[in-house]
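J.: sharing a model prediction with you, sequence too.
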Amino acid sequence: MIQKNLVLTQKQSKSIVFDVFYNKTEKQKPLVIFCHGYKGFKDWGSWDLVAEAFKEANLFFVKFNFSHNGGNIENPIDFPDLEAFAENNYTKELNDLDSVINYFLMENNNFSAEIDFNNITVIGHSRGGGIAILRASEDSRVKRLITWASVCDFAKRTATIGDLEEWKKDGVKFVLNGRTKQQMPHNYQFHENFITNQSRLDIEYSAKKLSIPFLIIHAKEDPSVKYNEAENLHLWNKNSLLLPVENSDHVFNAKHPWLEKEIPLALDTVVKNSIKFILSH
């Protein structure tokens, strides 16, 4: 079963668009929820092929767009809604992930017969890795955590910092999307939200708190989020497992669009090790 572009309505925020991949069986399956990264979306590159691999391992795989990632219900790919993107922030993404978990754990949702409510893994890529760490540290329902090329510190990200005086004066700053050539707006509220919630958004503190199985996967030559960020996460959580990936980049040699029928070798390594970790922990 593959169902794409389903809609989860939120009372206090924009709707979340999500996909589900699973084999319909009588046996309840571990739930795996995937969080995309900065300037990312659920349909990026080879994420569909990744989802199919988890499905074939008899896992219930969910991928979704954060509510303010710049996509919308009509077009969840790329960034037709830059006004929403400008109003995104870390706490919105944390709340979105909470909403997704809540939905799939409701007794009367469309998929409750398929899901083992006590077997939840959250996977996050890049910025989504940071969100996944924070959520897992404060949500006992999450039983396993996997990060792919995760950041280790939101305070140092370019979306958070910069020329604060000019940003505050103008109310907005722009970051070029090299692929789409869009100037992606960040309203000053992003920085204000981070400062207000700085203690909650402390990835180091959250990583140290974790007591669940934690797998950290990162490319040694990642040009976007350096490998030392993975080493920091591993240092902060003594029970974590660190898996370096050789000859790869920030997206494990995938790209958008991905027109091949198979995922790249590096990403295949990531996926297979993630599935093995879920099934063995």
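T.: Looks like it arrived, so ask away.

J.: going forward, measure contacts and count neighbours with C-alpha atoms only.
T.: Fine.

J.: which elements pack onto the strand or helix carrying T269?
T.: Assigned by DSSP states H and E, T269 belongs to helix 265-280. The contact analysis (3 or more CA pairs under 8 Å, 6 or more residues apart in numbering; DSSP states H and E) places helix 265-280 against helix 47-56, strand 144-148, strand 214-219.

J.: want to throw the ones you listed into a markdown table with distance to F64?
T.: Formatted as a markdown table, the helices and strands packed on helix 265-280 follow (distance: least, CA to CA, whole Å):
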| stretch | distance to F64 |
| --- | --- |
| helix 47-56 | 11 |
| strand 144-148 | 16 |
| strand 214-219 | 21 |
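
J.: hold the first one in mind and look at this next one:
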Amino acid sequence: MKQSGSVPSSENLPIYYDLYLPDMVESSSSLPLILFLHGFKGFKDWGAFPDACEALSSAGFAVLAINFSLNGVGQSMTNFDELDLFARETLSQDLDDVGAVIEALGKNDIEPPEPFSLRTDAMGIIGHSRGGHTAVAAAAEYPEIQCLVTWSAVADYNARWSNQMIEDWEKEGVTEIVNGRTGQIMPVKKVVYEDALDHADRLIAVKRVQELQIPALFIHSKDDEAVPAEEARKLFNHCPSDQKELQLMPDSGHTFDTSHPFEEKDFPPVFRQVLTYTRKWFQRFLQ
């Protein structure tokens, strides 16, 4: 079962969401809630993400997958048709978007149909890639988040800016990247770079992970071509929680052998194992 809608960001832009709920219900079902955050050049409907959220919900969770308000994907839900927003998607705004969603949940602005209710005092969070980076910061920022899982997470976004990107920003105020899947040329403005530098203590995952005492599971592919597995080790090593794990998966790339669009009947074996680890983690610490 899926319920869709949006809540306003701090700029009054829509944060689109899908709320996944179990099909099998009891007369009264108060569900633990898991937030799902997509990564850079990503969106909530990318590839296997919707099927993964549905699979997690079938284990007795409510799963709320969101599109960041500046991710560049509009009402189509799958096309980057708002590149003017994408160009200024800062880590600060992403983190604030998570806060806006948590606030909306607290005010019952996101409300499931009967007989469901949501347990919003102790949420879980999953983030993929840049979304994993933001999930770590959010887990440190918002006390409602009590359990963390990252998939292929970046540890330090300020270590990812290339010399060419920095040169472009200094000279032109904007750099351009290519979306390997769509071929689109996508602008990234200097404000994204400046925001990450100026607010590093609040935004950078490897800094914020040092504040976490909650259960934290870091999952990464050994051969991740986009974000090296060493980044997961760095997050794990800097996390002081007594309840933490690092799971390095067999070679399966940045998205664990999944791609967009995802039209297969079954999950790839490695991604299925990622989901199993994730589900068991949340069952252990949220249910």
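T.: Yes, it's here. Given the structure is predicted, the values throughout are model-derived calculations rather than measurements.

J.: TM value for the aligned chains?
T.: Remark: TM-score between the superposed chains equals 0.94 [TM-score structural alignment, normalised by the length of the first structure]; 278 aligned residues with a CA RMSD of 1.7 Å.

J.: follow-up on the earlier one: quick one: the helix holding T269 of the first structure to strand 144-148, angle?
T.: Helix 265-280 of the first structure runs at 170 degrees relative to strand 144-148, counting by axes from the mean of the first three to the mean of the last three CA atoms, to 10 degrees.

J.: what range in the second structure matches helix 265-280 of the first structure?
T.: Aligned using TM-score structural alignment, helix 265-280 of the first structure spans residues 269-284 in the second structure.

J.: buried residues in the matching stretch?
T.: 270-271, 274-275, 277-279, 281-282 (16 or more other CA atoms under 10 Å).

J.: repeat for stretch 198-216 of the first structure
T.: Buried residues in stretch 198-216 of the first structure, counting neighbours by 16+ other CA under 10 Å, are found at 200-216.

J.: what ranges does the first structure have for its strands?
T.: 2-8, 16-21, 29-35, 60-64, 115-125, 144-148, 172-176, 183-187, 214-219, 241-245 (DSSP state E).

J.: out of the ones you listed, the one nearest E87 of the first structure is which?
T.: Each of the strands of the first structure has some distance to E87 of the first structure by CA to CA; the shortest is strand 183-187, at 6.2 Å.

J.: how about the contacts made by the residue nearest the centre of the first structure?
T.: In the first structure, the residue lying closest to the centroid (CA atoms, centre = their mean) is C35, at 2.0 Å. Applying CA atoms under 8 Å, 6 or more residues apart in numbering to C35 of the first structure gives the contacts 42, 63-66, 97, 122-125, 128-129, 131-132.

J.: what's the closest of those to L145 of the first structure?
T.: Among the contacts of C35 of the first structure, and counting by CA to CA, the member closest to L145 of the first structure is V122, at 5.2 Å.

J.: so what corresponds to that closest one in the second structure?
T.: Using TM-score structural alignment to pair residues, one finds that V122 of the first structure aligns to I125 in the second structure.

J.: pretty sure that match contacts P143?
T.: No. Checked against CA atoms under 8 Å, the pair I125 of the second structure and P143 is beyond contact range at 11.9 Å.

J.: neighbour count: those two, which is higher?
T.: More neighbours surround I125 than the other of I125 of the second structure and P143, with 25 against 12 (other CA atoms under 10 Å).

J.: and the more buried one, what does it touch?
T.: 34-37, 135, 139, 145, 147-149 are the contacts of I125 of the second structure under CA under 8 Å, 6+ apart.

J.: go again using 6 Å as the cut-off
T.: Counting by CA atoms under 6 Å, 6 or more residues apart in numbering, I125 of the second structure makes contact with 34-36, 148.

J.: cool, and V151 of the first structure?
T.: Shown in contact with V151 of the first structure (CA under 6 Å, 6+ apart): 126-127, 130.

J.: of these, which is the most crowded?
T.: G130 (30 neighbours).

J.: separation between Q273 of the second structure and R279 of the second structure?
T.: Taking CA to CA, to the nearest Å as the measure, Q273 of the second structure falls 10 Å from R279 of the second structure.

J.: which residue is most remote from the mean position of the first structure?
T.: K169 (31.3 Å).

J.: what range does stretch 50-68 of the first structure cover in the second structure?
T.: Taking TM-score structural alignment, stretch 50-68 of the first structure hits residues 52-70 over in the second structure.

J.: what residues does that stretch touch?
T.: 14-22, 31-36, 43-44, 85-86, 89.

J.: how about stretch 128-140 of the first structure?
T.: Outside stretch 128-140 of the first structure, the residues touching it (CA under 6 Å, 6+ apart) are 35-37, 124, 142, 147, 150-151, 206, 210.

J.: before we move on, what about stretch 235-255 of the first structure?
T.: Contacts for stretch 235-255 of the first structure (CA under 6 Å, 6+ apart): 45, 207-208, 214-222, 234, 266-267.

J.: rerun that using 8 Å as the cut-off
T.: 44-46, 149, 204, 207-211, 213-225, 230-231, 234, 263-267, 270.

J.: buried set for it?
T.: So for stretch 235-255 of the first structure, counting by 16+ other CA under 10 Å, buried means 236-237, 240-245, 248-252, 254.

J.: please give the number of neighbouring residues around E87 of the first structure.
T.: 17.

J.: find the nearest non-adjacent residue to the alignment partner in the first structure of Q184 of the second structure, please.
T.: Using TM-score structural alignment, the equivalent of Q184 of the second structure in the first structure is Q182. Once flanking residues are discounted, Q182 of the first structure sits nearest to L176: 5.9 Å by CA to CA, 6 or more residues apart in numbering.

J.: quick one: contacts for that neighbour?
T.: L176 of the first structure neighbours (CA under 8 Å, 6+ apart): 182-184.

J.: neighbour count and distance to M106 of the first structure added to the residues you listed, as a markdown table?
T.: As requested, the contacts of L176 of the first structure are exported to a markdown table (neighbours: other CA atoms under 10 Å; distance: CA to CA, whole Å):
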| residue | neighbour count | distance to M106 of the first structure |
| --- | --- | --- |
| Q182 | 13 | 38 |
| Q183 | 13 | 39 |
| M184 | 19 | 35 |
